[in-house]
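Asks: Okay, here's the prediction I keep looking at, along with the sequence it came from:
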Amino acid sequence: MLRKIVIENLGVFRHLSMEFAPRLNILCGTNGTGKSFLLDSVWFALTHRWPIEPVTSIKKARIECIGSDSSGDHMDYSASFDRSEQEWTWSPDKFDNTGLVFYARADGGLCVADSVQGNSLALSLHEIWNGREKSGKFVCEGLVSDVLKWQNRRSEELAMFEKILEALSPSNFKIRLSLPTRISLDDVRDIPTVALPYGNVPVLHTSSGIRRILTLAYCLTWVYSEHCRACNVAGMSYDSRMTFLMDDVEANLHPDWQGSILESIFAAISALRGSLENVQLFVATKSPMVTGWAKVHFDFPLDGMLELREDEKKYVMLDDSPLLTCKI
């Protein structure tokens, strides 16, 4: 669990010190205030790797973190950027702070890190749907292939996927899988379909909002399933720790759906794991529907809303309004 982060001379931040709530942290602010970069920094703090491209600085950059390990013990650790070597150095160089880290990026891609497998993986939106092959082996078979396989086998993954899909559905209808179908003379694949109020629709032809939810449901199912399989192969117990990061959480969703998406994410993770225990969430938003829900439903010892804004010198800083912050 990450309790605090201090960022010096990096990205849009000259100096940012931020304490985090143990359950839900909402990062809000206008465009250009560094919400996405802050999520990238949280990922970096937890995994020692930047999500996509390494972040560099022409100044003396540093990230300091306070967290807790798998035993709940307090940990201090930091990273400094060496300009001559163009690389980041961590002190201490190894620590146990990861568990399962899930990052749904604003571009639709996914980053995942698993302490059991000892590596991290970044997938594009295209790869999430169609799979990725590396050196003749599939790293991920993709939503279209996996969901069809789960349906044919009536597997545990199918039951998990359907539970998560129902939890993430909007309040006025439930998204459910239906029978696969062919959609083209040129494509011999059977394509999964979803049953919507107006009929069955191939997943490749669904709206952007439905596709976003299908992507999130599939990624959660696939990531947790692979974690459980890795634990079984390694003869290890499942790691109870999970950090969930999601950028632009309201993207492509109707305002009514935006207003319930955080509650839906809570329900989806609970359906996946059985509870929210040892789960820490970070989501970025600029939607008043999302923040409006938060102000009504927050449990402030557990949850926090953190607003980034520019000061008079155009430096990004943390808004210290007591209405919007927790434990700052």
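Replies: Looks like it came in fine.
Asks: switch to C-alpha atoms for all contacts and neighbour counts from now on
Replies: OK.
Asks: In terms of helices and strands, where is the residue nearest to A113 when sequence neighbours are not counted?
Replies: In space, and not counting its chain neighbours, A113 is closest to S120: 4.1 Å by C-alpha to C-alpha, 6 or more residues apart in numbering. Per DSSP states H and E, S120 falls inside strand 119-123.
Asks: Could you do H126 as well?
Replies: Assigned by DSSP H and E, H126 falls in helix 125-130.
Asks: L253 and N130, how far apart?
Replies: Per C-alpha to C-alpha, to the nearest Å, L253 is found 23 Å from N130.
Asks: do L306 as well
Replies: Distance from L306 to N130, by C-alpha to C-alpha: 36 Å.
Asks: Between these two, tell me which one has more neighbours.
Replies: L306 (26 against 16; other C-alpha atoms under 10 Å).
Asks: Do you have the strands of the stretch 51-200 of the chain handy? List them.
Replies: Assigned by DSSP state E, counting those that start in this stretch, the strands in the stretch 51-200 of the chain fall at 62-68, 74-82, 87-91, 100-104, 110-114, 119-123, 132-134, 137-140, 176-181, 191-196, 199-202.
Asks: this is the other structure I want to compare:
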Amino acid sequence: MLERLEMEGVGPSPRLSFEFAPRLNLLTGDNGLGKTFVLELAWWALTRHWDDAPSLRRADWKGRSFIAADIRGVNSRTHIHHELGAQDVQIFVPPENGLTVYARVDGSFSLWDRIRNGRRDGHSLVPSLPAYDFTPDELWNRLEKDGRTLCNGLIHDWVAWQIKNAEPFQRLKKVLAALSPGAHEPLVPGEPTRISIDDVRDIPTLQMPYGVVPLTHASAAVKRIVGLAYLLVWAWEEHVRAAEFRNEPVTDHIVLLVDELESHLHPRWQRLILPSLLEVVRALREDVKVQVIAVTHSPLVLASAEPLFDEAQDALFMFDLVDREVQATKAEWRPRGDANAWLTSEVFDLKEPRSVEAEQAITAAKAALKDPNLPIEEVRRIHNALYRVLRDTDPFWPRWLARAEAAGIDP
């Protein structure tokens, strides 16, 4: 579990620091303020693996640049301190028996398993094999490296598990059920099918309300969620096998890093995905704990967190641009009640949960309500603007009509 992450002279801000909660951590804020960057550094801290180029020192930074983190395992804590530009000779000890899964917004995934991706060097663990990095195509078809097959891929494994009715397939069905968009549209496997005379593979299918759909023809949302479900089950199965092979205990916790949790999902699904993620790990094993660090721009995701949010286990971090500097602060949790209230809260900073034109018209109308001496021509202009952009059932009308009538305007 990642307890703390700190960076100085790195990324979009001179200094950022996070004290992560043990269960749920939500990162929200405007685009381009570094939320994905924080996920990348969290991934590095947990795995000591860079997916792309290492984080770069800020060009305008005169002091030392470093990344630091505290990680808690089953029986120990690990501190990492990495200075950019300095030779890092510290032996990295990953958290005991941890699994870390990183779901990116482009449909790619990364996985790090302490047992499979680490080897013993004396009494410590040091990185051995690189993490498993999956492009969308590799996740579905096969992941290979240096002539070795690291993963057979979703299409092959799903069908093989299903034909044998093996335990992984039963686990996959439970995970799919947990991640489904609702009881009206459950993710239920159908019978594998051929989709072309030029492709000899049997392709997994889903039983949708309107018929059976091959996974290769599914929507982007379904593909992303199904890919996550498969990766979790495959990672767990291979972790258990590796633990047996090396005679080591199976992990009791998983860390999930998810970028743009709501990506591709219908609003109805957005309301369910966060509670589902917290529950889905129980489909792997009842006693496994999960820490989620997720980026979201969705007020529905935040509204869905209200019934389950526990300040002792969960945290909300807001990214803001203040005086040309990015700041990330842990927000005091306060339920808002609905998505509109979240939109107009300090989290999203919208004045109105409406169109830009409606917001402008209402802003002008609110100012007019405070000015009894406004010329009737201006009151009429505002009234006409409201009439163009608001429905007659809009809750703002009762506030405005008394002002319009006082100015002699026929509503």
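Replies: Cool, the structure landed. Keep in mind that this is a model prediction, so the values were computed, not measured.
Asks: Any idea what the TM-score is?
Replies: Remark: TM-score between the superposed chains equals 0.91 [TM-score structural alignment, normalised by the length of the first structure]; 317 aligned residues with a C-alpha RMSD of 1.8 Å.
Asks: related to what we said a few turns ago, do you know which of the strands of the stretch 51-200 of the first structure lies nearest I265 of the first structure?
Replies: strand 100-104 (12.2 Å; C-alpha to C-alpha).
Asks: contacting residues around the closest one?
Replies: For strand 100-104 of the first structure, contacts defined as C-alpha atoms under 8 Å, 6 or more residues apart in numbering pick out 43, 46, 110-115, 216, 227, 239, 241-247.
Asks: For the residues you listed, which PyMOL command selects only the ones that are buried?
Replies: Here is the PyMOL command that selects the buried residues among these (16 or more other C-alpha atoms under 10 Å):
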select buried, resi 43+46+110+111+112+113+114+115+216+227+239+241+242+243+244+245+246+247
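Asks: Okay, and which of the contacts of strand 100-104 of the first structure map to helices?
Replies: 43, 46, 216, 227 (DSSP state H).
Asks: In contact with the third one: list those residues for me.
Replies: L216 of the first structure makes contact with A104 under the criterion C-alpha under 8 Å, 6+ apart.
Asks: Show me the helices in the stretch 201-328 of the first structure, by range?
Replies: Listed in chain order, the helices of the stretch 201-328 of the first structure (DSSP state H, counting those that start in this stretch) span 208-234, 255-258, 261-273, 288-297.
Asks: how about the ones you listed in TSV, adding distance to I164 of the first structure?
Replies: Listed next are the helices of the stretch 201-328 of the first structure as TSV, based on distance: least, C-alpha to C-alpha, whole Å:
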stretch	distance to I164 of the first structure
helix 208-234	6
helix 255-258	16
helix 261-273	5
helix 288-297	20
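Asks: burial count for the equivalent of F266 of the first structure over in the second structure?
Replies: With TM-score structural alignment as the criterion, F266 of the first structure lines up with L278 in the second structure. L278 of the second structure is flanked by 18 other residues according to other C-alpha under 10 Å.
Asks: List just the nearest of the ones in helices among the contacts of strand 100-104 of the first structure to V233 of the first structure.
Replies: Closest to V233 of the first structure out of those is H227 (10.0 Å), distances taken as C-alpha to C-alpha.
Asks: can you tell me which residues contact the residue mapped onto that closest one from the second structure?
Replies: Aligned against the second structure by TM-score structural alignment, H227 of the first structure finds its counterpart in H239. Neighbouring residues of H239 of the second structure by C-alpha under 8 Å, 6+ apart: 113, 115-116, 250.
Asks: One more pass at 6 Å, please.
Replies: Applying C-alpha atoms under 6 Å, 6 or more residues apart in numbering to H239 of the second structure gives no contacts.
Asks: ok, now how distant is it from L84 of the second structure?
Replies: Taken as C-alpha to C-alpha, the span from H239 of the second structure to L84 of the second structure is 33 Å.
Asks: how many neighbours does the closest residue to P335 of the second structure other than its chain neighbours have?
Replies: Among residues not flanking P335 of the second structure along the chain, E306 sits closest, at 5.9 Å (C-alpha to C-alpha, 6+ apart). Residue neighbour count, defined by other C-alpha under 10 Å, stands at 15 for E306 of the second structure.
Asks: quick one: what's aligned to E306 of the second structure in the first structure?
Replies: In the first structure, E306 of the second structure lines up with K295, judged by TM-score structural alignment.
Asks: what's around A235 of the second structure, how many residues?
Replies: Neighbourhood size, A235 of the second structure [other C-alpha under 10 Å]: 18.
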